[in-house]
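> when you get a sec, could you give me coordinates for this:
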Amino acid sequence: MTKALINIDYTRDFVDGALPVGEPAIQIEKAILERTKKAFDQNDYIVFAIDLHDKEDHYHPESSLFPEHNIRNTQGRELYGQLRAYFQEVEQSKNVIWIDKTRYSAFAGTNLDMKLRERNIREIELVGVCTDICILHTAIDAYNLGYSITVYEAAAASFNPKGHEYALEHIQNVLNGTVVKRGEA
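Below you'll find the model as predicted:
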């Protein structure tokens, strides 16, 4: 195991629920599922880093920015589409974990860095939503922690097309990450 695939926030609320990315998120379902299956087949570490909020938590910094989403114990927090069924197939594997995150970055306030370092993982791949929010913030923290970063454009989406493009450029040009363009992988 030399690398980790981090699936970020590909849930019902973010695809077509309370805070929907909508069609761009629906269109990446196949690519996310394929990337996840490939990582599993290669014996890579797979992390599902999923946003977690409590109902009516008015103290959380996002509460003034976005409508309530990914609320604990709701259907909106379930993985979207075929990824949910695939996760249920592989969740007992030693190479698959679920991390609840309460901030944009999958590293902020979680044990993700420790889990990766325990396995001597230095390379991470990122897929999911939103490219310019949670994927970008995870990439920035990963860069600052010394990880090599790859983002799959065909498996990432955002509400904001300009933000999506900015995030991919930032990851490539400022964080020295690799952005695998659609059709390249």
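> from now on I want contacts and neighbour counts done on CA atoms only, so please keep to that.
Will do.
> could you pick out the longest strand of this structure?
strand 148-157 (DSSP state E).
> and the next helix or strand past that strand?
As assigned by DSSP states H and E, the chain's next helix or strand after strand 148-157 is helix 161-173.
> how much does that following helix deviate in direction from strand 148-157?
170 degrees (axes from the mean of the first three to the mean of the last three CA atoms, to 10 degrees).
> which residues touch helix 161-173?
Contacts of helix 161-173 with the rest of the structure, by CA atoms under 8 Å, 6 or more residues apart in numbering, involve 130-132, 136, 139-140, 151, 153, 157-158, 177-179.
> ok now the longest strand of the chain, how far from the chain's centre?
With CA atoms, centre = their mean, to the nearest Å as the basis, strand 148-157 stands 9 Å off its chain's centre.
> for comparison, sequence B:
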Amino acid sequence: MSESVPSFPRSIDLLSHQECQLVVIDVQEKLVPVIPVAKKLVHRIQQLVQAATLFQIPLSCTEQYPKGLGPTIPELVPLLPPPGEKLRFSAAECLGWGSVSNTVDSRTKIVLTGIEAHICVQQTALDLLAAGYRVIIPIDAIASRNQLDWNFAIKRMENSGASITTTEAILFEWCEVAGTEEFKQISRLVTGK
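Here you go, the predicted structure:
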């Protein structure tokens, strides 16, 4: 006779695809070429967007002053909804969500990706934190032109309450279990096979 194993509660710090949203901030034609890690950045954002689509996680995309900085790069356009245009560096207002206390949406964990870590990503993170959202920053899916700016943006966002992690950690938290079709697809995203 085997003993039944009690269900173990999942940590509230782990990400569930049922409670997340993904935001892609300002990955635009005139910004990407000046980012030293652009190729890796775009690859990580593609992975997150494809996984979000697989798990039906809502996606948002923004463009900072597209007249001057151009549109979202062609590699991402087919994967994303139409972008919200903004002049304010923070994308929080552009997203139009309001504060957590005024929403009935249970998707209050926000994964932020994009450019630049110390400007638009950081200001969005701080505004969303102030509005009561939990903000998650995949450090390999945000970038700045300068390493120093990126370093201090990570430090400041973490000190303000954002959770810092990696793209792969997020993908497998959204997946949660092995042995499913979703797990196979996430594994292919990660390994490229």
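> mind checking the TM-score on these two?
Scored by TM-score structural alignment, normalised by the length of structure 1, the superposition of the two chains gives a TM-score of 0.73; 151 aligned residues with a CA RMSD of 2.2 Å.
> before we move on, the earlier item: what range does the longest strand of structure 1 cover in structure 2?
Aligned by TM-score structural alignment, strand 148-157 of structure 1 falls on residues 134-143 of structure 2.
> picking that back up, ok, the contacts of helix 161-173 of structure 1 vs V21 of structure 1, which is closest?
Nearest to V21 of structure 1 among the contacts of helix 161-173 of structure 1, counting by CA to CA, is S158 at 5.8 Å.
> thought that closest one was touching C130?
Yes. Contact criterion CA atoms under 8 Å: S158 of structure 1 and C130 qualify, at 4.5 Å.
> anything in contact with each of the two?
V21, H164.
> can you show me the helices along structure 1?
Along structure 1, counting by DSSP state H, helices occupy 12-16, 23-27, 29-41, 81-90, 112-118, 136-144, 161-173.
> where in structure 2 does the second one align, residue-wise?
For helix 23-27 of structure 1, the aligned range in structure 2 is residues 36-40, judged by TM-score structural alignment.
> chain center to that stretch, what's the gap?
17 Å.
> what residues sit buried inside that stretch?
If you call a residue buried by 16 or more other CA atoms under 10 Å, then stretch 36-40 of structure 2 has these buried ones: V37, A38.
> count of residues packed around the aligned residue in structure 2 for N7 of structure 1?
Residue pairing (TM-score structural alignment): N7 of structure 1 is matched to V24 of structure 2. By other CA atoms under 10 Å, 27 other residues sit near V24 of structure 2.
> just V127 of structure 1 next, same as before
28.
> check contacts around I136 of structure 2.
I136 of structure 2 neighbours (CA under 8 Å, 6+ apart): K109, I110, V111, L112, A162, S163, I164, T165.
> thanks a lot, see you next time.
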